[in-house]
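> Next comes the sequence, and after it the predicted model I'd like to discuss.
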Amino acid sequence: MQLFLLHFAGGSCYSYEFLRKSIPDNFDFLQLELPGRGKRYKDAFLMNRSDAVKDYVSQIKEKRTSASYVLYGHSMGAYLAYFVAKEMERIGDPPVKLVLSGNSGPNVIEYDEEGNIVKKPKRYLMNDEEFKEELKELGGVNEEIFTNKELFDFFTPILRADFEVVEKDESNLEAQNERVNIPIHVLMGDEEEYVDYIDNWKRYTFSYFESQILKGNHFFIYEYPEKIAEVIKSAKVYY
């Protein structure tokens, strides 16, 4: 079986190395990567969801074999993995399972105590100080990036581009029209901002759905490689 991994915002084709040793040898461990970082650092950033999905689909098609496959993504990677799976299903080659973490899905609407819709500021439009505070709150970013201007100036364009992919191209899609026929298993940390909306993903599949909440913040995944691997390996039951 093949395992395609889609990185989180600011990530690269090395983002899931912590998970590699927990995945059985009979899985082909394939870390994908958007332009502008890692091995593709010379390529121009992508600034919208549709281009990012096309890029990922192209990478998957190039690497596909006759084996079944699983898609796994965390945070931005989870969001994009759903749209990638939808496109792969459309062309007749869907994954046997979507494993998603650190994301509560498209079109989550948050209300305040007075019943008004809460509008969150776009992170890619924040000034540097606001952006730093946002990154600190999210966690998972090396502290040196905040204190070393050269590092900050190097990494922030990558992060801003990724946040733009997720935030600029939001669409109010009808869930009924956007469901896939693919099992979805979602994991989130109990300290995440939108953890209470985890079952929002249920609206996006006609197939089996399962969600689990684990202890931790947005980057809880580093504490649970075996759990994530267990969920990925369970895809075999759907083959």
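That came in fine, so what should we check first?
> C-alpha from now on. contacts and neighbour counts both.
Noted.
> For the most centrally placed residue in the chain, which residues are in contact?
For the chain, Gly77 is the residue whose C-alpha lies nearest the centre (CA atoms, centre = their mean; 1.9 Å). For Gly77, the contact set (CA atoms under 8 Å, 6 or more residues apart in numbering) comprises 5-9.
> export the residues you listed to JSON lines and tack on distance to Glu164, neighbour count and secondary structure?
Converted to JSON lines, the contacts of Gly77 look like this (distance: CA to CA, whole Å; neighbours: other CA atoms under 10 Å; DSSP: H, G, I helix; E, B strand; the rest coil):
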{"residue": "Leu5", "distance to Glu164": "20", "neighbour count": "23", "secondary structure": "strand"}
{"residue": "Leu6", "distance to Glu164": "16", "neighbour count": "30", "secondary structure": "strand"}
{"residue": "His7", "distance to Glu164": "15", "neighbour count": "25", "secondary structure": "coil"}
{"residue": "Phe8", "distance to Glu164": "13", "neighbour count": "24", "secondary structure": "coil"}
{"residue": "Ala9", "distance to Glu164": "10", "neighbour count": "20", "secondary structure": "coil"}
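> of those residues, closest to Gln31?
Relative to Gln31, the closest of these is Leu5; by CA to CA it sits at 4.7 Å.
> ok, the closest one touching Tyr69?
No: applying CA atoms under 8 Å as the test, Leu5 and Tyr69 come out as separate, 10.7 Å apart.
> quick revisit: from the contacts of Gly77, which two are the most distant?
Leu5 and Ala9 (13.0 Å).
> what about the helices in the protein?
All helices of the chain, identified by DSSP state H, fall at 17-20, 49-63, 76-90, 128-138, 144-147, 149-167, 175-178, 225-233.
> tally of neighbours for Arg40?
14 (other CA atoms under 10 Å).
> Included below, for side-by-side comparison, is a second structure:
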Amino acid sequence: MKKTDKSQLFVLHFAGGNIYSLRFISAFLTDFEVIPLELPGRGKRMTAPLLHDFEEAADDIYRQIITQRNHMPFMIFGHSLGAYLALAAAQRLEQQQQPPACIFTSGNAGPGIRSTHNWHQLNDQDFIEKLTTLGGLPPEFLDSPELLEFYLPIIRADFKLAEKSSFASHRINIPIYAMMGSKEKTMGEIGNWQQFTNALFRYSLFEGGHFFIDEHAEKIAAIIRTFYHSISSTVKEKLS
């Protein structure tokens, strides 16, 4: 893959997602190189086995970022499960003196908030009901036993990653910008993300539920661009 001279944004999908899940953001960020990543077992990595251990998943994302980085500053955006992976990858990158300029977390109030769910252990019918409440299961899935049979193991494996995630106790020295939908039950706890950084913390709430991102792509892109440029001088000083 040819590397550009643009600042990069690595995008991490939600549970059951792939590299195409958040591609709508790219249209509003043409001044950046937007690189969607995906875990094994789906999309272009369909033949690779699914991961069931969060640390292995975080290592996988870390390796993908290291491999595709250019010489420019970069950012990480993660939605839901992707938000956990963004933080875990940032911790690893900082330990290797290659930290992102900032990370953006979306649809997730952060580690430690109501983390006792074990949805991945539910039977198929109850699991589907839970997924339906989140709004991320397309209607055509419910009408197709074949699609459900194919995708449910992927979604279930990803939920296990999210529900069994763990994090090192140290804070990162990387700015965090958190976003959530106003209808999410844990939106009032979005400030929880602040305890995971020693650097700048900001957040925004959007009208909508867990998948508010589908309705606010342009606004989210504007936040990413504005926040990056607000800290870019500090980032460039660190790189020089």
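Perfect, I can see it now. A quick note: this is a predicted structure, and the numbers were derived from the prediction, not measured.
> before we move on, the earlier item: can I get the helices of structure 1 in JSON lines with distance to Asn26 of structure 1?
What follows is the helices of structure 1, written out as JSON lines (distance: least, CA to CA, whole Å):
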{"stretch": "helix 17-20", "distance to Asn26 of structure 1": "12"}
{"stretch": "helix 49-63", "distance to Asn26 of structure 1": "16"}
{"stretch": "helix 76-90", "distance to Asn26 of structure 1": "22"}
{"stretch": "helix 128-138", "distance to Asn26 of structure 1": "34"}
{"stretch": "helix 144-147", "distance to Asn26 of structure 1": "37"}
{"stretch": "helix 149-167", "distance to Asn26 of structure 1": "32"}
{"stretch": "helix 175-178", "distance to Asn26 of structure 1": "32"}
{"stretch": "helix 225-233", "distance to Asn26 of structure 1": "10"}
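> Please work out which of those helices is packed deepest.
Most buried of the helices of structure 1, by mean neighbour count (mean count of other CA atoms under 10 Å): helix 76-90, with a mean of 22.
> Give the aligned range of that one in structure 2.
Mapping helix 76-90 of structure 1 onto structure 2 (TM-score structural alignment) gives residues 81-95.
> With structure 1 overlaid, report how far that stretch is off on average.
With mean CA distance after the TM-score superposition for structure 1, stretch 81-95 of structure 2 departs from structure 1 by a mean of 0.6 Å once superposed.
> Distance from the chain centre to that stretch, please.
Distance of stretch 81-95 of structure 2 from its chain centroid, counting by CA atoms, centre = their mean, to the nearest Å, is 9 Å.
> With stretch 211-230 of structure 1 instead?
On CA atoms, centre = their mean, the centre of stretch 211-230 of structure 1 falls 14 Å from the chain's centre.
> do stretch 201-211 of structure 1 as well
On CA atoms, centre = their mean, the centre of stretch 201-211 of structure 1 falls 16 Å from that of its chain.
> distance between the ends of it?
End-to-end distance for stretch 201-211 of structure 1: 9 Å, by CA to CA, to the nearest Å.
> and it, which stretch of structure 2?
Mapping stretch 201-211 of structure 1 onto structure 2 (TM-score structural alignment) gives residues 193-203.
> Just give me the match in structure 1 for Phe14 of structure 2.
Per TM-score structural alignment, Phe14 of structure 2 is aligned with Phe8.
> Distance of its match relative to Ser58 of structure 1?
Phe8 of structure 1 is 19 Å from Ser58 of structure 1, where distance means CA to CA.
> Repeat that for Ser15 of structure 1.
As judged by CA to CA, Ser15 of structure 1 and Ser58 of structure 1 stand 20 Å apart.
> Glu170 of structure 1 too?
Distance of Glu170 of structure 1 to Ser58 of structure 1, given as CA to CA: 22 Å.
> And for Phe155 of structure 1?
Counting by CA to CA - Phe155 of structure 1 and Ser58 of structure 1 are separated by 25 Å.
> and if you look at Asn200 of structure 1?
Distance, Asn200 of structure 1 to Ser58 of structure 1, by CA to CA: 28 Å.
> now Glu191 of structure 1
Distance of Glu191 of structure 1 to Ser58 of structure 1, computed by CA to CA: 35 Å.
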